[in-house]
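Trainee: missing the sequence, but the structure's below:
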């Protein structure tokens, strides 16, 4: 084997996956056809859930000062995300190029091998391993690995080579995008309707503005190259009357409202993550954030399987957990597309939805949906309010030292959090101490009411989701440990 895992595509999903795999001790080679990072900024900013994910890996300081806020939108209608409880707010303007720089630095520090200028050509899944054909600077060669993961985007070759089904809806509209410098534009909110179509504009910092437009009735084009900036400027003038042709184009692109999702996220030894598995209208920047979270869900599971500490069936939970999330994303993105692109025909719906969003329950429901904070995985029967959800930050004292649940997740391992100094509990978990951290802690400020009230112990997966609690889970601790971390070993020991 040349590596335990080969990842194709050095975008946010591929880089995050490479880092997660290395954090869990799996060897990885990441293939990227481009010789240099593109510098493109398709995705802007992070949802509150992605901010939590980066925080639990200690990555937030690497981004420098991040502007955060609570205001977002749903289909262009203002939505205050501050109605949700959470430690993190959404990050406003972080270019995707900056995200890729941070994640690439992190992954390479952990030992990931990134091969730029090496393009995926084809594969052969023998059932026991996968052979990957690659075209590099010196010609074609073959790599062998236990698993291959396609993170190469909506037009990626891995999905096609492995013959994944990719059903969905065809594009009905095309949107043109340009990041421009040298001209001041008034801010236009997402989905601002004008005669003939939709326009939006927003500052991105450093004198750069982003414009997006769609002309109603213009059929989507099958493009193989980005549009010329003159095409964007001409359409902007037709729609708004303003001339932006004198601006300096930094990046120009086009996309559509097509919505597709693979029917399964894994076929044999080939898996997909990010846009390779799901495409949709990029409403509210959810695509990149969902892609990063796909990789966080997959990374520790794939590493456990290739390191033989967990059975292969653990990989089935990747599809089981992330496919519904992708399905939910496509549903809300299509709904937002109708509101943004529907013009005057959609105004009655916008008016009714605006009224509904004045109700706190509706506002919380939509905010949780677009921020990713509603995601709950199936952990079996149980009544604890946190079971299946991501662990909220909890201040802790461990061995006389102040820390928190977020910090305990930094190493990318599972955590058994013993809040009651229960020696019997720790002994039951000792056979898994090589794979999880068993931590005895005090939580001095747990409210008497709320999701953690009366909780004496929690088992956290490496992605931060709560998979067992005491009290509240119907199954025993050893059953939960075996399900998520493999059969018991003989090595034992605890920390705390």
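Mentor: Yes, it's here. Quick caveat: nothing in here was measured; it's all calculated off a predicted structure.
Trainee: please count neighbours and contacts with C-alpha atoms only from this point.
Mentor: Will do.
Trainee: so which strand or helix has residue 87?
Mentor: Under the criterion of DSSP states H and E, residue 87 resides outside all helices and strands.
Trainee: next: residue 320.
Mentor: Applying DSSP H and E, one finds residue 320 within helix 316-341.
Trainee: and residue 439, by the same measure?
Mentor: strand 436-440.
Trainee: which outside residues touch that strand?
Mentor: Strand 436-440 has contacts (Cα atoms under 8 Å, 6 or more residues apart in numbering) with 398, 413-421, 426, 429-430, 494-496.
Trainee: which positions in the next helix or strand after the helix holding residue 320 come out as buried?
Mentor: Downstream of helix 316-341, the first helix or strand assigned by DSSP H and E is helix 347-356. By 16 or more other Cα atoms under 10 Å, the buried positions in helix 347-356 come out as 350, 353-354.
Trainee: before we move on, what about stretch 42-60?
Mentor: Neighbour-count burial for stretch 42-60 flags 43-57, 59-60 (criterion: 16+ other Cα under 10 Å).
Trainee: against that first model, consider the following:
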């Protein structure tokens, strides 16, 4: 989701311009589920409550957060200590181009260290669960389990650890997009709508994007381009990305309808020997309906053709084996199980995210979550590169981490579709899966669907059991009081070094060269982790642990690349050109980045 990425970049002090093909956020019903790992990451980035409707459960008994301050780490939408930084453009979800340009500010020098006995310049934010909709007490709250489905079979239990939000969040994608756009605008993002991308050309250390809008031809030159322009977007093809694809073997229709007779379509997942009809109450006298026909892929010549109410009625009637009368319909569309994953999510200065990078059959509620995890993974990395405090090698890890995740989602959805095929020969397999889920023997499926089983690649030879894993939201006690992992990470622009106990002076020395990027936070202990120091990424994953067998300075060099201690990179800015009118110049030493939005 491009607007999430724009908010991430702007929240790190990067000025952003978003260009969208749509005139407004599309209200057509799309995704309605966010899974656990995406919610956990978004809460750590500061989007809980006003953007993502999280629930934390019943507060646990314990202490309070009295005496904590919000100094140091800026909340999302604020700025990093020092001048505003960087320039990135990102686009949101439906087609267009985003361009950004800005200067690079220099945060204060020295290691910002939150101590146990005394607090330095970078005090822990009192955000945490209290700011995200819960409460920080003597112990984390929340967690628990939600019941979901797998391949149309109910009873899949998805659990989250204590301290995390409930694992399945019901939400409306359009409302999320509005929330991310609001957050992005508050952080200074400029959103320009009604522009279609028509050209893309790499020019030395930048990329020129050409578009067409209501005022004619426009162009921007930027340091990077992010294609978040959806499954049918143009950036992927213009930039020459190769793809791996799986042809369609089933076809589907969807839309909002108002049945002519009461009880004509009952809410639920309905399987017949011809396919599936999935019905969900809309709350306005109508229902959302989806059909699944497994007799073959898309019919020749229908791709892109509008769906009529008569076509949807005929498909529903054929699947259920009786005449179904539909009196009204809107937002009718067609889709299939065609799947595609780009061969790389980065080609030099052009990157892909969301449906532009990966497409899969929309079952299991994984699409929206996967796209948002792309944005959370890429946002902090691209921001550091644009600010000139990290090498571009950091962007390669985005490709490695997120492409593997996308391939896994494709495998999961293809497996679910296999279970949904209506043949009687699959009944024993469905019975087996159903009994395993009811009896708790399919816990790994819940972790996979919710992406909570994700372990990131680690350095060769690492012996740590922590590196590459997600740090759950445990209570952390600092010299200023009680906080939690969410509170420490919320809104931060770079990694955090957690030091347990009063030792760790050697680690502080090793991190000084990266003081523009890394914050140091001293805590009494890290519950559940038998390690004296952890380097935690802004998205909550552990990049380095003291028990891994390599030095912190080596880990920082591998992550951030050479020259991290140097000044801002990039040539003097020439400004952004739009429709032949030169925009206001930007500070010297800036870098520009363009991002493309989603085409539907």
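Mentor: Right, received. Where do you want to start? Quantities reported herein were computed from a predicted structural model and do not represent experimental measurements.
Trainee: still on that earlier bit, what about the buried residues of stretch 42-60 of structure 1, which are in helices?
Mentor: 48-56 (DSSP state H).
Trainee: which stretches in structure 2 count as helices?
Mentor: Secondary structure of structure 2 by DSSP H: the helices cover 2-11, 36-44, 128-131, 173-186, 235-238, 309-320, 367-386, 393-420, 427-438, 443-449, 485-489, 505-511, 552-560.
Trainee: check those helices for me and report the most buried one.
Mentor: Highest mean neighbour count among these (mean count of other Cα atoms under 10 Å): helix 2-11, with a mean of 33.
Trainee: next, count neighbours for residue 305 of structure 2.
Mentor: 9 (other Cα atoms under 10 Å).
Trainee: so it versus residue 313 of structure 2, what's the distance?
Mentor: Distance of residue 305 of structure 2 to residue 313 of structure 2, computed by Cα to Cα, to the nearest Å: 16 Å.
Trainee: and residue 287 of structure 2, by the same measure?
Mentor: From residue 287 of structure 2 to residue 313 of structure 2 the distance is 13 Å (Cα to Cα).
Trainee: mind listing what the spatially most central residue of structure 2 touches?
Mentor: The residue lying closest to the centre of structure 2 (Cα atoms, centre = their mean) is residue 372, at 1.8 Å. Contacts for residue 372 of structure 2 were tallied using Cα under 8 Å, 6+ apart; they are 1, 4, 38, 354.
Trainee: which residue packs closest to the aligned residue in structure 1 for residue 534 of structure 2, ignoring adjacent ones?
Mentor: Matched by TM-score structural alignment, residue 534 of structure 2 corresponds to residue 458 in structure 1. In space, and not counting its chain neighbours, residue 458 of structure 1 is closest to residue 469: 4.4 Å by Cα to Cα, 6 or more residues apart in numbering.
Trainee: hang on, isn't the one you found packed against residue 455?
Mentor: Yes: contact criterion Cα atoms under 8 Å: residue 469 of structure 1 and residue 455 qualify, at 7.3 Å.
Trainee: more neighbours: the two, which one.
Mentor: Between residue 469 of structure 1 and residue 455, counted using other Cα under 10 Å, the more crowded position is residue 469 (27 against 16).
Trainee: which residue in structure 1 aligns with residue 388 of structure 2?
Mentor: Aligned partner of residue 388 of structure 2 by TM-score structural alignment: residue 308.
Trainee: tally of neighbours for residue 304 of structure 2?
Mentor: Residues lying near residue 304 of structure 2 (other Cα under 10 Å) number 9.
Trainee: now which residue in structure 1 aligns to it?
Mentor: Using TM-score structural alignment, residue 304 of structure 2 sits opposite residue 224 in structure 1.
Trainee: same check on residue 342 of structure 2?
Mentor: So, by TM-score structural alignment, residue 342 of structure 2 is matched to residue 262.
Trainee: what's the distance between its match and residue 40 of structure 1?
Mentor: Residue 262 of structure 1 sits 26 Å away from residue 40 of structure 1, going by Cα to Cα.
Trainee: compare neighbour counts for the two and give me the winner.
Mentor: The residue with more neighbours, out of residue 262 of structure 1 and residue 40, is residue 262; 20 against 16, by other Cα under 10 Å.
Trainee: as TSV, the contacts of residue 372 of structure 2 with distance to residue 487 of structure 2 would be great.
Mentor: Formatted as TSV, the contacts of residue 372 of structure 2 follow (distance: Cα to Cα, whole Å):
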residue	distance to residue 487 of structure 2
1	24
4	20
38	17
354	27
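Trainee: preserved in structure 1, out of those?
Mentor: For the contacts of residue 372 of structure 2, the subset whose aligned partners also touch in structure 1 (both residues aligned by TM-score structural alignment, their matches' Cα atoms under 8 Å) is 1, 4, 38, 354.
Trainee: need the max-distance pair from those residues.
Mentor: 38 and 354 (13.2 Å; Cα to Cα).
Trainee: overlap in contacts, the two.
Mentor: 370, 372.
Trainee: give me the number of residues near the closest residue to residue 240 of structure 1 other than its chain neighbours?
Mentor: Excluding the flanking residues, the one nearest residue 240 of structure 1 by Cα to Cα, 6+ apart is residue 194, at 7.3 Å. Burial of residue 194 of structure 1 is recorded as 14 neighbouring residues (other Cα under 10 Å).
Trainee: contacting residues around the residue nearest to residue 232 of structure 1 when sequence neighbours are not counted?
Mentor: Distances taken as Cα to Cα, 6+ apart put residue 176 closest to residue 232 of structure 1, at 6.4 Å, once the chain neighbours are dropped. Listed by Cα under 8 Å, 6+ apart, the contact set of residue 176 of structure 1 reads 212-214, 227, 232, 252-255.
Trainee: which residues in the stretch 351-496 of structure 1 form strands?
Mentor: 395-398, 401-404, 414-418, 436-440, 457-460, 466-470 (DSSP state E, counting those that start in this stretch).
Trainee: ok, which of these comes nearest residue 158 of structure 1?
Mentor: Judging the strands of the stretch 351-496 of structure 1 by Cα to Cα, what sits closest to residue 158 of structure 1 is strand 414-418, at 30.7 Å.
Trainee: the closest one vs structure 2, mean deviation?
Mentor: With mean Cα distance after the TM-score superposition for structure 1, strand 414-418 of structure 1 departs from structure 2 by a mean of 0.9 Å once superposed.
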